[in-house]
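**Q** Structural data only, the sequence is not supplied:
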């Protein structure tokens, strides 16, 4: 079992789906976790209750990673509460399905800003808090290297995240920082998957099923731990072999 006792962690987009599973897995392994989401509704409140039951020094904050000032405020919260950050998991993101010829510039900018530019802002804001040996984990997507119709903007943002991660890993390796991507394939979340879509994915995936959020969290736990101390600049696909 992976032991993260004493680790200080920041997770963006941690109240639903994959992000929530990541937060609960990290906290369950002993880490102290600050997470954020754009809203402070029931999802955030129920997560706060679950974290309280687990024990530890956990905080659920309201912050929109598409807003640079919110990211800087998140970093300041981490500095004030923890003093350092051993693990950063950048999970927050948005997606939409729009034919390319109908794709407005505003939506392109929204998706690229939330999914890619935020990774730059987050890493730059967190750098002063990252000690030697810290791990930064960006949550990407399997579509980054294969593409998918009506998601040119989303695919571009996730492909850019791979390039950003590779360059940052090389630049900050001398500081002993590790920066990697976890790229999920089709995953079961709270959103209902139409039967036709589910059947198509099940035919495409050699394991014959969609993944679970906890299986993405497992890869994150590995990268957050010392078991991955020589893994840097990599994209780990968790996709059932699709």
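**A** That came through fine. Because the structure is a prediction, the values reported are computed rather than measured.

**Q** going forward, measure contacts between C-alpha atoms and count neighbours the same way
**A** Will do.

**Q** for the chain, what spans make up the helices?
**A** Secondary structure of the chain, counting by DSSP state H: helices at 17-28, 42-54, 68-81, 105-112, 118-126, 152-172, 195-204, 213-224.

**Q** Of the ones you listed, which is nearest residue 6?
**A** Residue 6 lies closest to helix 17-28 among these, at 10.5 Å (Cα to Cα).

**Q** How about the contacts made by the residue nearest to residue 72 when sequence neighbours are not counted?
**A** In space, and not counting its chain neighbours, residue 72 is closest to residue 125: 5.9 Å by Cα to Cα, 6 or more residues apart in numbering. Residue 125 sits next to 71-72, 75 when contact means Cα atoms under 8 Å, 6 or more residues apart in numbering.

**Q** Included below, for side-by-side comparison, is a second structure:
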């Protein structure tokens, strides 16, 4: 595990809320990091392999006057995830918010998907969520929030998405059960299920006709933005969202 730790975050601060964002170096995860920092959180950015993107995210947080570290961790590796939480507790004094945005998407018709790819997809999306959530509920302080990521594709049922949608169905099941398992601890557990969102990864390989068709589907007649989704996460992580628990919020502009 490699880390990037600015000198300004070496002294724990127990009064500031602290968030861990997996998949926080790019896309929706990066927007969540920026929003949580703007809302006053210190943030640990967990990433899988792109050190440069993680370093860039940390630098942006520091430039905005915030506090952040970047930690490389495979979300499906229980030892790496435990070490991630250990480092965050040592650096910032505790954990108040966990946003599990890391995930993998492999698309193919069910009849054609390689089963090795299916296993890898489920290792990241299903086992990874279980591992991160397990550490989260063991470590979150009272008043904490756990936010998982599902997908509106579960309802949209796009051809080619069977394996991915199945993995996100598992995420929703875990979220709803876990919200009830932490009864009495003042911890909320929810999931956000974005619709088509104009991230770099989503836009890659799609022609203008395809993007126009996707943008026309919701009544709001546009694609979502990473900032749209980050706003929903910030609501669930903040004081205004404390009475929302055990829910899946479909942030998709009304597409379903």
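**A** That came through, no problem. All values derive from a computational prediction rather than experimental measurement.

**Q** Need the TM-score between these chains.
**A** Remark: TM-score between the superposed chains equals 0.93 [TM-score structural alignment, normalised by the length of structure 1]; 238 aligned residues with a Cα RMSD of 1.4 Å.

**Q** Can you tell me what the residue nearest to residue 72 of structure 1 aligns to in structure 2?
**A** Using TM-score structural alignment as the criterion, residue 125 of structure 1 maps onto residue 135 of structure 2.

**Q** For the residue positioned nearest the centre of structure 1, give its distance to residue 223 of structure 1.
**A** Geometric centre of structure 1, nearest residue: residue 91, 2.0 Å, by Cα atoms, centre = their mean. In this view, residue 91 of structure 1 and residue 223 of structure 1 are 14 Å apart by Cα to Cα, to the nearest Å.

**Q** swap in residue 122 of structure 1?
**A** Counting by Cα to Cα, the gap from residue 122 of structure 1 to residue 223 of structure 1 is 18 Å.

**Q** the more surrounded of these two?
**A** Remark: of residue 122 of structure 1 and residue 223, residue 223 carries more neighbours, 26 against 21, as counted by other Cα atoms under 10 Å.

**Q** Run a quick neighbour tally on residue 218 of structure 1.
**A** 17.

**Q** same check, this time on residue 49 of structure 1
**A** Using other Cα under 10 Å: residue 49 of structure 1 sits among 11 other residues.

**Q** Please pull up the equivalent of it in structure 2.
**A** In structure 2, the residue paired with residue 49 of structure 1 according to TM-score structural alignment is residue 59.

**Q** doesn't residue 16 make contact with the residue nearest to the centre of structure 1?
**A** No - Residue 91 of structure 1 is beyond contact range of residue 16, at 10.4 Å (criterion: Cα atoms under 8 Å).

**Q** List the contacts of residue 119 of structure 1.
**A** 90, 138, 161.

**Q** gap between it and residue 160 of structure 1?
**A** To residue 160 of structure 1, residue 119 of structure 1 is 10 Å away according to Cα to Cα.

**Q** Which residue is the nearest non-sequential neighbour of the corresponding residue of structure 2 for residue 116 of structure 1?
**A** For residue 116 of structure 1, the aligned position in structure 2 is residue 126, judged by TM-score structural alignment. Once flanking residues are discounted, residue 126 of structure 2 sits nearest to residue 167: 5.8 Å by Cα to Cα, 6+ apart.

**Q** Tally up the residues packed near the closest residue in space to residue 162 of structure 2 that isn't next to it in sequence, please.
**A** In space, and not counting its chain neighbours, residue 162 of structure 2 is closest to residue 110: 6.1 Å by Cα to Cα, 6+ apart. Per other Cα under 10 Å, the neighbour tally for residue 110 of structure 2 reads 14.

**Q** so what's residue 110 of structure 2 up against?
**A** Neighbours of residue 110 of structure 2 in contact, by Cα under 8 Å, 6+ apart: 160-163.

**Q** same deal with residue 74 of structure 2?
**A** In this structure, residue 74 of structure 2 makes contact with 47-48, 80-81, judged by Cα under 8 Å, 6+ apart.

**Q** Using CSV, please lay out the residues you listed together with distance to residue 229 of structure 2.
**A** Formatted as CSV, the contacts of residue 74 of structure 2 follow (distance: Cα to Cα, whole Å):
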residue, distance to residue 229 of structure 2
47, 19
48, 21
80, 27
81, 24
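
**Q** hmm, which of those residues are common to structure 1?
**A** Retained in structure 1 (both residues aligned by TM-score structural alignment, their matches' Cα atoms under 8 Å) from the contacts of residue 74 of structure 2: 47-48, 80-81.

**Q** between the residues you listed, which is closest to residue 141 of structure 2?
**A** In terms of Cα to Cα, no member of these lies closer to residue 141 of structure 2 than residue 81, at 17.3 Å.

**Q** my read: the closest one touches residue 133, true?
**A** No - in this structure, residue 81 of structure 2 is not within contact of residue 133 by Cα under 8 Å, at 10.0 Å.
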